[in-house]
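Visitor: what shape does this take:
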Amino acid sequence: MAFGAAGTLTAKQLPAQKTVSPPLLDQSTQSKISVLLPRDRVPLSFVIDDSTCLVNMGHFCTPQFATAWPDRAEYKQPWQEWPREIPDSFVREFGEWCSENGVKGKYSIVPYPACVGWMDRELPGWSRRQLQDSLKLVRDLMVPNWDIHPEMITHTRVIDLKTGRPMQEINKATMENSFPQEKKSVDELAAYLAYALRILKNCGLPCEGVTTPGGFGNAVKKELPAAVHQAVRDVFGTELPHYFKYVEMGDDTEPKLENLSALDSTYPQVTANVLAGTGDWFGGWQGIRTIEQQRYLSPDGQTGRMADLIRARQPAVMLCHWPGMFNNGSKDGFHAFQSIVRTIASVYGKQTVWMKLSEIGRYWAAKRLTKITLTDGKISLIAPFATQCFTLSIPRSSNIAASNQLTLSHGSQSQLIKRVSSEWKLNSNTFFVDHQSVKVCFDLTKGISSIQTS
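Guide: Next up is the predicted model:
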């Protein structure tokens, strides 16, 4: 959970980081060309925290949190009455429905969930075959449309990396939700993150980012982006690591680019901090909260946080916790989510596009860091990162507006970009001309490329 077990979801103050805002247009280009949203649509995504294979984190986490924070009322719930398992049948039902409806997002797999068992070894209470089948289901069904993140190692107890065992004492200093209590170096943080990542790598699960549970990393916010980059790149060789930690309830939900260096080199260094734009108003991390569906979106699609973000053309990333989808068997959260997705499709379907967190982070890295020039009707681009459906707006006065097709060139390769008759048809390798501008959408390659009339 991003803020979950430690308390109420609220907007968080982001740490001071070196960030970039405007795209790197040369002076003559700046008033002529702009980078739009992908396909000129608002990105949507769904962040799922506290998910893992089989283990119901609400059931197993609650007594451990109660030991560390004995006075908190939310930890005095009747966890013994809740099911210990969120079955694979629900994962399949959820994943198949989301695939059919184009939903994408982030899905956590806690590697050693609440110290119950290891995802890459054994899960006491379930057979080895059940664990392997559950992991295969995630690989086959979830991985294509969802970023897989470790949510640290246990989501409860801090692990001694030398022994692989939980720390002996049980208090807020030895719980991942409030770890660390003191300053840690980038290397120390990266070692902890890498430990979690390696377990998922052993399971055959790809990871381009991590999720922080609760207040993990609050004392080391400045070091965290570099640690994420180091750990994810070391374990998975990921070009552009990202992480999920923050909920932003203000006006700006765009990803933050942090830990920037060597931007003009072959191997630029950037960490994308991808934000959620809502609280968790489903069933919460224990799956027992009253669902507040209208806080996300009203049945007519006119009010709610998602409507506000879409109208403001800001990334609209919803947040939930997996037990709050299952709701200890009632699946009320999932049913509410289905209703929200259907409403978005019917009211805002031509204005939005579902994306994984990694795709959103990558698009913003390209949006902010690609150098663009427009000279004599030719667009030249130097991109440190590739991305799909990169979309530019060019003045209609350009000679590009009179063309029926354009040519995208990268080295010896070329690709035709064809004109479409309406803006909602804008997709990769197409362009649309309206009364003010030309909108060009294409798959941006890393390095040098250009677009000109054919």
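Visitor: CA atoms for contacts and neighbours, from now on please.
Guide: Noted.
Visitor: could you pull out the helices for the stretch 301-450 of the chain?
Guide: Secondary structure of the stretch 301-450 of the chain (DSSP state H, counting those that start in this stretch): helices at 305-311, 323-326, 332-348, 357-369.
Visitor: of the ones you listed, flag the one that's most buried.
Guide: helix 323-326 (a mean of 28; mean count of other C-alpha atoms under 10 Å).
Visitor: what helices and strands are in contact with it?
Guide: Here helix 323-326 touches helix 332-348, going by 3 or more C-alpha pairs under 8 Å, 6 or more residues apart in numbering; DSSP states H and E.
Visitor: give me that answer again for 10 Å
Guide: strand 42-49, helix 57-68, helix 88-100, helix 332-348 (3 or more C-alpha pairs under 10 Å, 6 or more residues apart in numbering; DSSP states H and E).
Visitor: Proceed likewise with the subsequent sequence, for comparison:
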Amino acid sequence: MANGVTSGCDFGREVEGPYVRAMLIAQKEVNDIPLTWYFLHEEPDRRHWSVNPSVMYLDREDGEAVVSIVSGCREFFFYESRRWEAATPEKVTEATDKYLTADGCTGRMAKLFGDKSCIVFHSHFQRLYGPEDRYGFMILEELLGRIDRVFGNRVIWMTPSELARYWATIKAYGVQAERSERQMRLRFSSPFACPDFTVKVVLSEKLGISRVTADGGKLPEVTSDSILVPNSWTQKDEEAFICFNLRKESRVETEF
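Guide: Model (predicted):
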């Protein structure tokens, strides 16, 4: 089942509004999917702010959304290798550096990571593995190794549909807070359920949190030096970070 759409070249760019609505209608009629996504835009040169998905249509009451997944990188797999007569380790290294250098200091992905942006990159299959060569695939193979070594568990891999769901939920959810002397209760409402949803709670003063539950289930604490994992929480001074599986109606309780 295709839960999203890849737009050929600039298809639909000049009529993007009707194009977005047509995608949603088609997904609902054919696949019974009320939340969909599409590829059309890339921002390989944007600076000074993040390159993130855009929610192009949102209906909270009916629980419908269409999300534009924006690529933040140029297609270096192709543009760096298209004139190669043969692949050498030096050429593969130089091409991969456009995405991410081996030390992680420069390259487009290093910039996006530093800006706390989503890191989305793309390619066409024929540009990774052509009829005469597989130069693009060799660059991709080197790039994946660098991402693992440089970023490690500081990034998570997501499918386009997972990213679209997360971003639509960010824009659509609501929360009400109730505070007592020893407890804070957060009531979430959202048109979409979303696994591994993460929120930051800013406390008015530094209070030691002793227990966090989500929909009745206790969440384990991770130390402030560790990476937040699904269904867990951590505290840094007056800020608490909570990752949980958001339902359409969820309750998070924090005890001090």
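Visitor: okay, now E93 of the first structure: neighbour count?
Guide: Using other C-alpha atoms under 10 Å, E93 of the first structure has 11 neighbouring residues.
Visitor: measure it to W281 of the first structure for me?
Guide: To W281 of the first structure, E93 of the first structure is 21 Å away according to C-alpha to C-alpha, to the nearest Å.
Visitor: what residues of stretch 189-200 of the first structure count as buried?
Guide: For stretch 189-200 of the first structure, a neighbour-count test (16 or more other C-alpha atoms under 10 Å) marks 189-200 as buried.
Visitor: quick revisit: of the helices and strands packed on helix 323-326 of the first structure, which approaches I394 of the first structure most closely?
Guide: The minimum distance between I394 of the first structure and these falls on strand 42-49, with 19.2 Å, by C-alpha to C-alpha.
Visitor: that closest one aligns to what range in the second structure?
Guide: Alignment of strand 42-49 of the first structure against the second structure: no match, by TM-score structural alignment.
Visitor: now do stretch 364-373 of the first structure
Guide: With TM-score structural alignment as the criterion, stretch 364-373 of the first structure aligns to 167-176.
Visitor: regarding the matching stretch, how distant is the last residue from the first?
Guide: OK, stretch 167-176 of the second structure end separation, C-alpha to C-alpha: 20 Å.
Visitor: try stretch 48-64 of the first structure
Guide: 21 Å.
Visitor: same deal with stretch 229-246 of the first structure?
Guide: 17 Å.
Visitor: tell me which residues in it are buried?
Guide: 229-233, 235-236, 238-246.
Visitor: out of the residues you listed, flag the one nearest to P206 of the first structure.
Guide: F236 (7.5 Å).
Visitor: and the strands in the stretch 51-200 of the second structure?
Guide: 54-59, 64-71, 174-179, 183-189, 194-202 (DSSP state E, counting those that start in this stretch).
Visitor: format these as TSV; extra columns: mean neighbour count and distance to V222 of the second structure.
Guide: Shown next, in TSV, are these (neighbours: other C-alpha atoms under 10 Å; distance: least, C-alpha to C-alpha, whole Å):
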stretch	mean neighbour count	distance to V222 of the second structure
strand 54-59	16	31
strand 64-71	23	31
strand 174-179	11	23
strand 183-189	17	20
strand 194-202	16	14
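Visitor: and of those strands, who's closest to I139 of the second structure?
Guide: The nearest among those, by C-alpha to C-alpha, is strand 64-71 at 17.7 Å.
Visitor: start and end residues in the first structure for the closest one, please.
Guide: Going by TM-score structural alignment, strand 64-71 of the second structure lines up with residues 269-276 of the first structure.
Visitor: just checking, which of the buried residues of stretch 229-246 of the first structure belong to helices?
Guide: 229-233, 235-236 (DSSP state H).
Visitor: ok, so of those residues, who is nearest A365 of the first structure?
Guide: H229 (14.2 Å).
Visitor: can you find the partner of the closest one in the second structure?
Guide: Aligned partner of H229 of the first structure by TM-score structural alignment: L24.
Visitor: quick check: Y166 of the second structure vs D103 of the second structure, distance?
Guide: 30 Å.
Visitor: which residues touch W167 of the second structure?
Guide: 52-55, 65, 67-69, 161, 194 (C-alpha atoms under 10 Å, 6 or more residues apart in numbering).
Visitor: the first structure: which residue goes with G152 of the second structure?
Guide: G152 of the second structure maps onto G349 in the first structure, by TM-score structural alignment.
Visitor: surely S265 of the first structure meets I382?
Guide: No. S265 of the first structure is beyond contact range of I382, at 11.5 Å (criterion: C-alpha atoms under 10 Å).
Visitor: contact partners for V235 of the first structure?
Guide: 193-198, 201, 207-208.
Visitor: and H122 of the second structure, by the same measure?
Guide: Taking C-alpha under 10 Å, 6+ apart as the test, what H122 of the second structure contacts is 39, 42, 70-77.
Visitor: kindly report the same for E90 of the second structure.
Guide: T96.
Visitor: would you list the helices of the stretch 301-450 of the first structure in a markdown table and tack on distance to C441 of the first structure?
Guide: Below are the helices of the stretch 301-450 of the first structure laid out as a markdown table (distance: least, C-alpha to C-alpha, whole Å):
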| stretch | distance to C441 of the first structure |
| --- | --- |
| helix 305-311 | 20 |
| helix 323-326 | 35 |
| helix 332-348 | 20 |
| helix 357-369 | 13 |
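Visitor: just so I know, which of those lies nearest I48 of the first structure?
Guide: When those are compared (using C-alpha to C-alpha), the closest one is helix 323-326, at 9.1 Å.
Visitor: after superposition, how close is that closest one to the second structure?
Guide: Compared with the second structure after fitting, helix 323-326 of the first structure deviates on average by 1.5 Å (mean C-alpha distance after the TM-score superposition for the first structure).
Visitor: so that helix corresponds to what in the second structure?
Guide: Against the second structure, helix 323-326 of the first structure falls on residues 126-129 (TM-score structural alignment).
Visitor: residue nearest the centroid of the second structure?
Guide: By C-alpha atoms, centre = their mean, the second structure has its centre lying nearest to L163, at 4.4 Å.
Visitor: so what's it up against?
Guide: 37, 52-53, 67, 69, 118, 157, 169.
Visitor: that's all I had, so thanks and see you.
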